[in-house]
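Student: Just need the structure, nothing else, for what follows:
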Amino acid sequence: MVKVRTKDIIEKFKLELISGEEGIDRPISTSDISRPGIEMAGYFTYYPAERIQLLGKTELSFFKQLDDEQKKVRMEKMCTDITPAIIVSREMDVPKELIEASERESVPVLRSSFKTTRLSSHLTNFLESRLAPTTALHGVLVDIYGIGVLIMGKSGVGKSETALELVKRGHRLVADDCVEIRQEDQDTLVGNAPGLIEHLLEIRGLGIINVMTLFGAGAVRSYKRISLVIQLETWDQQKHYDRLGLEEDKMKIIDTDVTKITLPVRPGRNLAVIIEVAAMNFRLKRMGINAAEQFSARLTDVIEEGDREDL
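Tutor: Alright, predicted model coming up:
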């Protein structure tokens, strides 16, 4: 499914359409932006035609030095049937050779008032966000002390009830039931709620509640980077659970490994408080303070000291 078309960037950045209007529905498949300086010099062997082409002051000042035939040939080669758009920055004049070639091949030629470097940066950020790999997971995403915690588990285990208690304790709900996740960078996962259920929380026996209406705008947020996964599961007497915290499990979401903690659920355990502490402890570990490792080191010292006394 096409995620971004040329008309989307026209609307987003208020670009002026100069020519090639028939091509505004062309798909944009990559976030890479090309500044075709070497192509202006006549070298098209590795021309990335599938990218948005951005013409700045440098490219157009060189173009003006070419003779009429060279200008015509260069612009004809730049306008291909897969080029999503050619953008002229700084509101500079668009060469008539570019307009003629774009009309023949239906390549949208656009103009912006932004400086070239700034426009390139804004375009790249927008396209990386829209073209990022995405997935959807069943769970609840909560912002706890600045840590995006994805709470997962089977239906009925208490995810939404725990999220409600966390909201009452001052934390912020991002998404309940379905979390849409996109990978914006090599190791950055950002989660948000589908528009249909944004700010809503389902509590069995109570129904659907609007968290923002009940607790205020400070109790919700639109999106959050996912840093920690909490897996809730029914307590299994036969299973070994980590009691020291030295073991660190990982869960792969798209192409990113995220720290995962498994919490057994049984009557009497305050899950909201435990998850809150897990988020704080995760922050401490990122700051270089690991209580489990410190305890293990002290325990090793005591054992070694006892062995020396025995000798």
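Student: Could you use CA atoms for every contact and neighbour count after this?
Tutor: OK.
Student: Glu161 against Leu206, yeah?
Tutor: No - the pair Glu161 / Leu206 is not scored as a contact, 10.6 Å apart, by C-alpha atoms under 8 Å.
Student: Between the two, which is the more surrounded one?
Tutor: Neighbours per residue, other C-alpha atoms under 10 Å: of Glu161 and Leu206, the larger number sits with Glu161, 17 against 7.
Student: host element of that one?
Tutor: Under the criterion of DSSP states H and E, Glu161 resides in helix 159-168.
Student: Give the helix, strand or coil label for Leu82.
Tutor: For the record, residue 82 is Ile, not Leu. Assigned with DSSP: H, G, I helix; E, B strand; the rest coil, Ile82 falls in the coil class.
Student: The closest residue to Val107 other than its chain neighbours and Glu103, how far apart?
Tutor: In space, Val107 comes closest to Gly20 once its chain neighbours are excluded; the distance is 4.8 Å by C-alpha to C-alpha, 6 or more residues apart in numbering. According to C-alpha to C-alpha, to the nearest Å, Gly20 stands 5 Å off from Glu103.
Student: Alongside the first, I'd like the structure of this one:
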Amino acid sequence: MSTVRTQDLLENFNLTLVAGKDGIHREIFSSDLSRPGMELTGYFKYYPKERLQLIGQTEMNFFLDLTEEEQRDRVRRLCTDVTPGIVISRGMEIPEVIIEAANESGVPILHSPRKTTRVISRLTNYLEAKFAPTTAIHGVLVDINGVGVLITGQSGVGKSETALELVKRGHRLVADDNVEIRQEDYDTLIGSAPPLIEHLLEIRGVGIINIMTLFGAGAVRSQKKISYIVNLEIWDEKKQYDRLGLDEERLKIMDVELPKITIPVRPGRNLAVIIEVAAMNFRLKKMGFNAAEEFSDRLTTMIEQEREV
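Tutor: Below you'll find the predicted structure:
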């Protein structure tokens, strides 16, 4: 999990530091934002002081209706020693009492010209991405016609060579050898490459090649949502492989279960074409077209007709 500080918000968003510059290195521990409406009325029993606070037009208008003494009391209690910052949206004018309290307590006041809902949405998405749980998997991630396909298998089975062929066929490489995965929300996995090996592909006998240099910027992606897993394994004559596609295997990565297929590898099989077709077939299934179920229905109908005759 990344460490996020108030300074990072200033560097990544259209925010202006108005006061409390001594606290810009305070750490943010939660992706949740707080709009201190109840607190401005004087009720601080459940005040989430460790969260980033956001004051919109409603909160500001209420604050301005308070007496001068109440304003000083509320802002003093809002600015604690652990509060990472207070964001004021809509480009509203900031009262001097807030600036004075922020400078005394070292709580950064960040000014945004954007609407409150837009500020909440962008800050929440940024913080959730930073705080998302992460893991790493040995494999190759490729974007095939919009489907993020994670290719796994034992070392030397041909994952990188298959990825190279897929890139030549117009698809895009995300990561080779080591795929860093973060879980965003409860059902979304985003894969990317470690900075050290980004855009690089290792081919045994050739060495390290730079996909972006060889094939152009359109052949790579920095990250991609993982939707499908293809596991490559050496063909085992004793093992029964799925020939119809009715059996749905799933693999759990962190808290997310993803559909998975196993493709046996032996000389003569064009793995790139097989994986490309598998990805397109996966898209068709998501759209409601399942060739395996259609074939099964046809077969059942034919058997019933034969019985009637």
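Student: re the thing from before, neighbour count for Gly20 and Glu103 of structure 1, which is higher?
Tutor: For Gly20 of structure 1 versus Glu103, neighbours defined as other C-alpha under 10 Å are more numerous around Gly20 (21 against 18).
Student: hang on, that one packs against Glu100?
Tutor: No - the criterion here is C-alpha under 8 Å, and Gly20 of structure 1 misses it with Glu100 at 9.1 Å.
Student: what do those two both touch?
Tutor: With contacts taken as C-alpha atoms under 8 Å, 6 or more residues apart in numbering, not a single residue reaches both Gly20 of structure 1 and Glu100.
Student: neighbours around Asp65 of structure 2, how many?
Tutor: Asp65 of structure 2, neighbours per other C-alpha under 10 Å, totals 10.
Student: What segments of structure 2 are helices?
Tutor: With helices called from DSSP state H, structure 2 shows them at 6-12, 37-40, 57-64, 68-78, 96-105, 116-131, 159-168, 211-215, 271-286, 291-308.
Student: Now do the last one and helix 271-286, the angle between them.
Tutor: Between the axis of helix 291-308 of structure 2 and that of helix 271-286 there is an angle of 70 degrees, by axes from the mean of the first three to the mean of the last three C-alpha atoms, to 10 degrees.
Student: And helix 291-308 of structure 2, how far out from the chain middle?
Tutor: On the basis of C-alpha atoms, centre = their mean, to the nearest Å, helix 291-308 of structure 2 sits 42 Å off its chain's mean C-alpha point.
Student: With structure 1 overlaid, how far apart is it on average?
Tutor: Helix 291-308 of structure 2: mean distance to aligned residues in structure 1 after superposition is 1.4 Å, counting by mean C-alpha distance after the TM-score superposition for structure 1.
Student: equivalent range in structure 1 for that helix?
Tutor: Aligned using TM-score structural alignment, helix 291-308 of structure 2 spans residues 291-308 in structure 1.
Student: Pull the distance from the biggest strand by length in structure 2 to the chain's centre.
Tutor: Of all the elements of type strand in structure 2, the one with the most residues (DSSP state E) is strand 256-265. Here strand 256-265 of structure 2 shows a centroid-to-chain-centroid distance of 21 Å under the convention C-alpha atoms, centre = their mean.
Student: That strand - contacts with which helices or strands?
Tutor: strand 228-234, strand 249-253 (3 or more C-alpha pairs under 8 Å, 6 or more residues apart in numbering; DSSP states H and E).
Student: Pull up the aligned stretch in structure 2 for stretch 246-255 of structure 1.
Tutor: Under TM-score structural alignment, the match for stretch 246-255 of structure 1 is residues 246-255.
Student: first vs last residue of that stretch, how far apart are they?
Tutor: OK, stretch 246-255 of structure 2 end separation, C-alpha to C-alpha: 24 Å.
Student: Same question for it: list its buried residues.
Tutor: Residues of stretch 246-255 of structure 2 classed as buried by neighbour count (16 or more other C-alpha atoms under 10 Å): none.
Student: Same check on stretch 179-199 of structure 1?
Tutor: Buried residues in stretch 179-199 of structure 1 (16+ other C-alpha under 10 Å): 179-184, 189-194, 198-199.
Student: could I get these as a markdown table with distance to Asp81 of structure 1?
Tutor: As requested, the buried residues of stretch 179-199 of structure 1 are exported to a markdown table (distance: C-alpha to C-alpha, whole Å):
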| residue | distance to Asp81 of structure 1 |
| --- | --- |
| Val179 | 37 |
| Glu180 | 34 |
| Ile181 | 33 |
| Arg182 | 30 |
| Gln183 | 30 |
| Glu184 | 29 |
| Leu189 | 34 |
| Val190 | 34 |
| Gly191 | 36 |
| Asn192 | 36 |
| Ala193 | 37 |
| Pro194 | 35 |
| Glu198 | 40 |
| His199 | 43 |
